[in-house]
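A.B. asks: Predicted model follows, preceded by the sequence.
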Amino acid sequence: ATYFGSMHLAPNKVLVDSIVRLGQRAVVGKVSMDRESPDNYIEETQQGLADAEDFVEYTLSQQCSRVMPCITPRFIPTCTMESMKGLAAIARKYDCHVQSHISECCGEVSFSRHLHPEHRCDALVFDEAGLLTNKSLMAHGTLLDDDAIRLLVERGTSVSHCPLSNFFLGDACFRVNHTMNLGLKVGLGTDVAGGISASMLTSIRMAVVNARCLRAHKLAIKGGFDDKRTARFEVTPDMEVDVISFKEGLYLATMGSAKAICIDDKVGSFEVGKEFDALLVDVNVPGGPFDIFDGDSMEDQFEKFINLGDDRNIVEVYVQGKCVKRGDDFTGDVIKPVPVEPSSEKKRKAAE
């Protein structure tokens, strides 16, 4: 998981403690915001930077290789350039992840242009601040143009596709295939604050729906007529370029997301030598959400789980080869953290 925590330092430390104790793998950040925010939910710039660094140091002090700290400017409207540059310096010092929101809706983009008229897009603002790195993950990106996408690709920055949240924000659909064809790393997210579900299964399904909406939009724009205005409701090949299946949705949730946060050398697939992060799924669970019939192939059963399954089908959850959840019971209270690899620790100290 990647977590946007709260703005407050103490609760974020509790969040880290809980993640470590329960055996979860996570990138987690304390949200930073020093402008254009409610009076009771805003921080002074220098104190915010001090708290962000304190949080990074606290998370690293846990010596848990599956929990990584993350610099988290909420988004451009709520972060001054001074804050963003200071946060970028902390990220460089500790070689840690960065996460934020980028080009997510018309209101946000317009307000960011108002605040930074010297830049034509969010990507250039983040780039000036030094927040576009190969460990940066930006949510949404529905309004990124090709030049901005190419800048993200050049910097190694990835985008977390949050389809259900994007539908609620309501201004655009993310073009998964187009952006990946330009070389962008794309993972899958929920952004539950903007949507209604924290389920990755729901996100997979909504990613497929998002792609079908792009296809339907092209057909609607064409209006059911050919170039000679002859009525002809026909789906042409150019309308299919955005379509993805449940298999591509699964890729975004697994290997795509691992690449997006630069841990694809450890997880994301069952390749020999990687750490075993996995779900044990029972498609025949009593009282389950779908039926299995004689003649259903393994792929049929798997597709039913992706499209119809829920937590009732998930029998066990494994992280780093250890079972951390069995049924409704968390077993993580007995999980001991696997220490950070010495090479990673040396790299961090060298960066200080």
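C.D. replies: Arrived safely. Numbering: from 1, shown residues only.
A.B. asks: From now on I want contacts and neighbour counts done on CA atoms only, so please keep to that.
C.D. replies: Noted.
A.B. asks: in the chain, which helix has the most residues?
C.D. replies: Using DSSP state H to assign secondary structure, the helix with the most residues in the chain is helix 200-222.
A.B. asks: Quickly note the distance from the closest residue to residue 85 other than its chain neighbours to residue 272.
C.D. replies: For residue 85, ignoring the flanking residues on the chain, the nearest one in space by C-alpha to C-alpha, 6 or more residues apart in numbering is residue 129 at 4.7 Å. Computed with C-alpha to C-alpha, to the nearest Å, the distance linking residue 129 and residue 272 is 39 Å.
A.B. asks: got it, and residue 188?
C.D. replies: Going from residue 188 to residue 272 by C-alpha to C-alpha gives 24 Å.
A.B. asks: swap in residue 247?
C.D. replies: Between residue 247 and residue 272 the distance is 21 Å, computed by C-alpha to C-alpha.
A.B. asks: Same question for residue 211.
C.D. replies: In this structure, residue 211 and residue 272 are separated by 32 Å, where distance is defined by C-alpha to C-alpha.
A.B. asks: Looking at residue 129 and residue 272, which one has more neighbours?
C.D. replies: When residue 129 and residue 272 are compared on other C-alpha atoms under 10 Å, the one with more neighbours turns out to be residue 129, at 19 against 7.
A.B. asks: which residues touch that one?
C.D. replies: With contact set as C-alpha atoms under 8 Å, 6 or more residues apart in numbering, residue 129 has these partners: 81, 84-85, 88.
A.B. asks: now do residue 111
C.D. replies: By C-alpha under 8 Å, 6+ apart, the residues touching residue 111 are residue 77.
A.B. asks: so it, which of the three states?
C.D. replies: Remark: residue 111 carries the secondary structure label helix [criterion: DSSP: H, G, I helix; E, B strand; the rest coil].
A.B. asks: wouldn't residue 192 be in contact with residue 202 here?
C.D. replies: No. Residue 192 is not in contact with residue 202 according to C-alpha atoms under 8 Å; the separation is 11.1 Å.
A.B. asks: Of those two, which one has the most company?
C.D. replies: The residue with more neighbours, out of residue 192 and residue 202 and counting by other C-alpha under 10 Å, is residue 202; that gives 20 against 13.
A.B. asks: now that one: how far from residue 189?
C.D. replies: With the distance defined as C-alpha to C-alpha, residue 202 ends up 10 Å from residue 189.
A.B. asks: do residue 215 as well
C.D. replies: As defined by C-alpha to C-alpha, residue 215 lies at a distance of 22 Å from residue 189.
A.B. asks: want to compare, so here's the second one:
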Amino acid sequence: MSPQRKLLLLGTFVHSKTQQDLDFLHKAGIAVDAHGKIAAIERDAHDLSEVKARLLAKLGWDEAEVDVTEATEGQFFFPGFVDTHIHASQYANAGIFGKSSLLEWLETYTFPLEASLKDLSKARRVYSRCIRRTLSHGTTTATYFATRDVPATNLLADLCLSMGQRAFVGRVCMDRPDMNPAYYRDASASESVEATQQVIDHIRTIDPGFDVVSPIITPRFAPSCSAEAMKGLAELHRQTGLPIQTHVSENPGEIQLVAQLFPESNSYTDLYDKCGLLTPRTVLAHAVHISEEEADLIAHNKSKVSHCPCSNTCLTSGPARVRWMWDKGIDVGLGTDVSGGYSPSILEAARQAAMVSRHVAMAIEEEKEKERAKLTVEEVLYLATRGGARCVGLEDKIGGFEVGMEWDAQLVTLNEVNGDGEVHDEDDDHGFVDMFGWETWGDRVAKWVYNGDDRNTKRVWVKGRLVHRRK
């Protein structure tokens, strides 16, 4: 890989300051060094030429050695999205969630597709397209479930690194013979651990510092794993310090199944805790039906939750209560959960999170609490960026624009409508988000959240490297 050039980004920048507040940097500039880190920020200048001059003088950079990207009137820079739960191996099934329940859907659609990716040529087609598609939607970091096949999982890691997407790649562990099909399961608990170690070793060879691609320990979910396998994977976590991802309390039938399979545990969450999997580096997908006690246990262990609103609706799992989890002290991010969810877009997940929170509110009688349950535009964008970064342990590196953080970002373009009701360039499709000139910046961002798609994402950078450009 050739050395990166330094970057100067000029224009308007928008990012989450807190869960409730966006920060707008106007007539501003960000300088990014050759390592992909933000070296300096200037804001509130007279014009962009002044910003550029200030940054070059402050850093002593020669403009000839810098790539400059200037946002136009209808554009702004926004942090890259963090997808905290996505099955790359299921991307080819996106939109095919059928009429089935979770467990029926796994047997009918999911396990056959995942098993078929042992064919590496097929895996390459699916994984390459998944990475390209998520990058095009502004996802700079993805937390991936792969399959139980080691070579195919290694291939996903290779592709993420070569295509420049920051990723956590997990080899799926599933060893229970009574819960997994004979054609698609680990032979034993020890195989789950040993095969996971093989993936860790491979990723260490291609990205020794796990700077862009990291392994993640991945017990599929409790019903698919023996207690021995889960305890073995927990021990691997203790030895390596690597993150963990799994599912919890997605729907009532699954919870009942866990109670039948593991009667010694007090709850689904308690089972993970007893096995050693509930850690500060654990991301639990869904958590739709966790109890008060389970939420307290998750918070006590500082584990995280990936909220997957689209999937939770598609599979009729139920509405997760984000505000309640926040009140409990749980860090929450967003997941697309492709292919339980139909869309690979975290922007779609953000608006679905806002909509689902309104369904949560409808079930609340007390008016003040009803209003509190609803998530704002600012809050769902926090979930999509800083919230996700906290879930995957990268809050000091990504999710916002601050000196020392890495430049994982997207350039967003909105339509500027003229007096004739036309946009500046009808041949350049900027999607459905039309700006008439009287909107506040808060209104602009809200219209993007509710009407935007990948056509608005014109450029995407990861660690200062341009990884997607829409023509």
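C.D. replies: On my side now, so go ahead. Just so we're clear, the structure is a prediction, and the values are computed from it rather than from any experiment.
A.B. asks: Helix, strand, or coil at the most centrally placed residue in structure 2?
C.D. replies: Centroid-nearest residue in structure 2, with C-alpha atoms, centre = their mean: residue 83, separated by 0.9 Å. Assigned by three-state DSSP, the conformation of residue 83 of structure 2 is strand.
A.B. asks: Quick check, it in contact with residue 387.
C.D. replies: No. In this structure residue 83 of structure 2 lies outside contact range of residue 387 using C-alpha under 8 Å: 10.3 Å.
A.B. asks: Are there residues contacting both of those two? Which ones?
C.D. replies: Overlap of the contact sets of residue 83 of structure 2 and residue 387 (by C-alpha under 8 Å, 6+ apart) consists of 333-334.
A.B. asks: Residue 182 of structure 1 -> structure 2?
C.D. replies: When structure 2 is aligned by TM-score structural alignment, residue 182 of structure 1 is paired with residue 328.
A.B. asks: what's the burial count for that match?
C.D. replies: Other residues within reach of residue 328 of structure 2, judged by other C-alpha under 10 Å, total 16.
A.B. asks: surely it meets residue 293?
C.D. replies: No. If you go by C-alpha under 8 Å, residue 328 of structure 2 and residue 293 don't touch, sitting 10.4 Å apart.
A.B. asks: what do we get in structure 2 for residue 148 of structure 1?
C.D. replies: In structure 2, residue 148 of structure 1 lands on residue 294 (TM-score structural alignment).
A.B. asks: residues touching residue 254 of structure 1, list them.
C.D. replies: Listed by C-alpha under 8 Å, 6+ apart, the contact set of residue 254 of structure 1 reads 187, 268-269.
A.B. asks: Helices of structure 1, start to end?
C.D. replies: Assigned by DSSP H, structure 1 shows helices spanning 9-22, 45-61, 81-94, 106-115, 122-129, 146-155, 163-169, 176-181, 200-222, 246-251, 257-260, 298-308, 342-351.
A.B. asks: and those as JSON lines, adding distance to residue 236 of structure 1?
C.D. replies: Output for the helices of structure 1, formatted as JSON lines (distance: least, C-alpha to C-alpha, whole Å):
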{"stretch": "helix 9-22", "distance to residue 236 of structure 1": "48"}
{"stretch": "helix 45-61", "distance to residue 236 of structure 1": "51"}
{"stretch": "helix 81-94", "distance to residue 236 of structure 1": "45"}
{"stretch": "helix 106-115", "distance to residue 236 of structure 1": "30"}
{"stretch": "helix 122-129", "distance to residue 236 of structure 1": "33"}
{"stretch": "helix 146-155", "distance to residue 236 of structure 1": "24"}
{"stretch": "helix 163-169", "distance to residue 236 of structure 1": "24"}
{"stretch": "helix 176-181", "distance to residue 236 of structure 1": "17"}
{"stretch": "helix 200-222", "distance to residue 236 of structure 1": "9"}
{"stretch": "helix 246-251", "distance to residue 236 of structure 1": "21"}
{"stretch": "helix 257-260", "distance to residue 236 of structure 1": "31"}
{"stretch": "helix 298-308", "distance to residue 236 of structure 1": "26"}
{"stretch": "helix 342-351", "distance to residue 236 of structure 1": "50"}
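A.B. asks: Quick check: which of those helices is buried the most?
C.D. replies: Ranked by average neighbour count under the criterion mean count of other C-alpha atoms under 10 Å, these are headed by helix 257-260 at a mean of 24.
A.B. asks: post-alignment, it versus structure 2, mean distance?
C.D. replies: Here helix 257-260 of structure 1 is compared with structure 2 after superposition; its mean distance to the aligned residues, by mean C-alpha distance after the TM-score superposition for structure 1, is 0.6 Å.
A.B. asks: Now do that helix: everything it contacts.
C.D. replies: Applying C-alpha under 8 Å, 6+ apart, the contact partners of helix 257-260 of structure 1 are 135, 137, 157-160, 185-188, 264, 267-268.
A.B. asks: would you turn these into TSV with neighbour count and distance to residue 302 of structure 1?
C.D. replies: Putting the contacts of helix 257-260 of structure 1 into TSV (neighbours: other C-alpha atoms under 10 Å; distance: C-alpha to C-alpha, whole Å) gives the following:
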residue	neighbour count	distance to residue 302 of structure 1
135	22	32
137	31	29
157	26	32
158	30	28
159	29	27
160	28	24
185	26	25
186	28	23
187	26	21
188	27	19
264	16	23
267	22	20
268	22	18
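A.B. asks: Now the aligned partner of residue 327 of structure 1 in structure 2: closest residue in space that isn't a chain neighbour?
C.D. replies: Structural correspondence for residue 327 of structure 1 with respect to structure 2 (TM-score structural alignment): residue 470. For residue 470 of structure 2, the nearest residue in space outside its immediate sequence neighbours is residue 458; the separation is 4.9 Å by C-alpha to C-alpha, 6+ apart.
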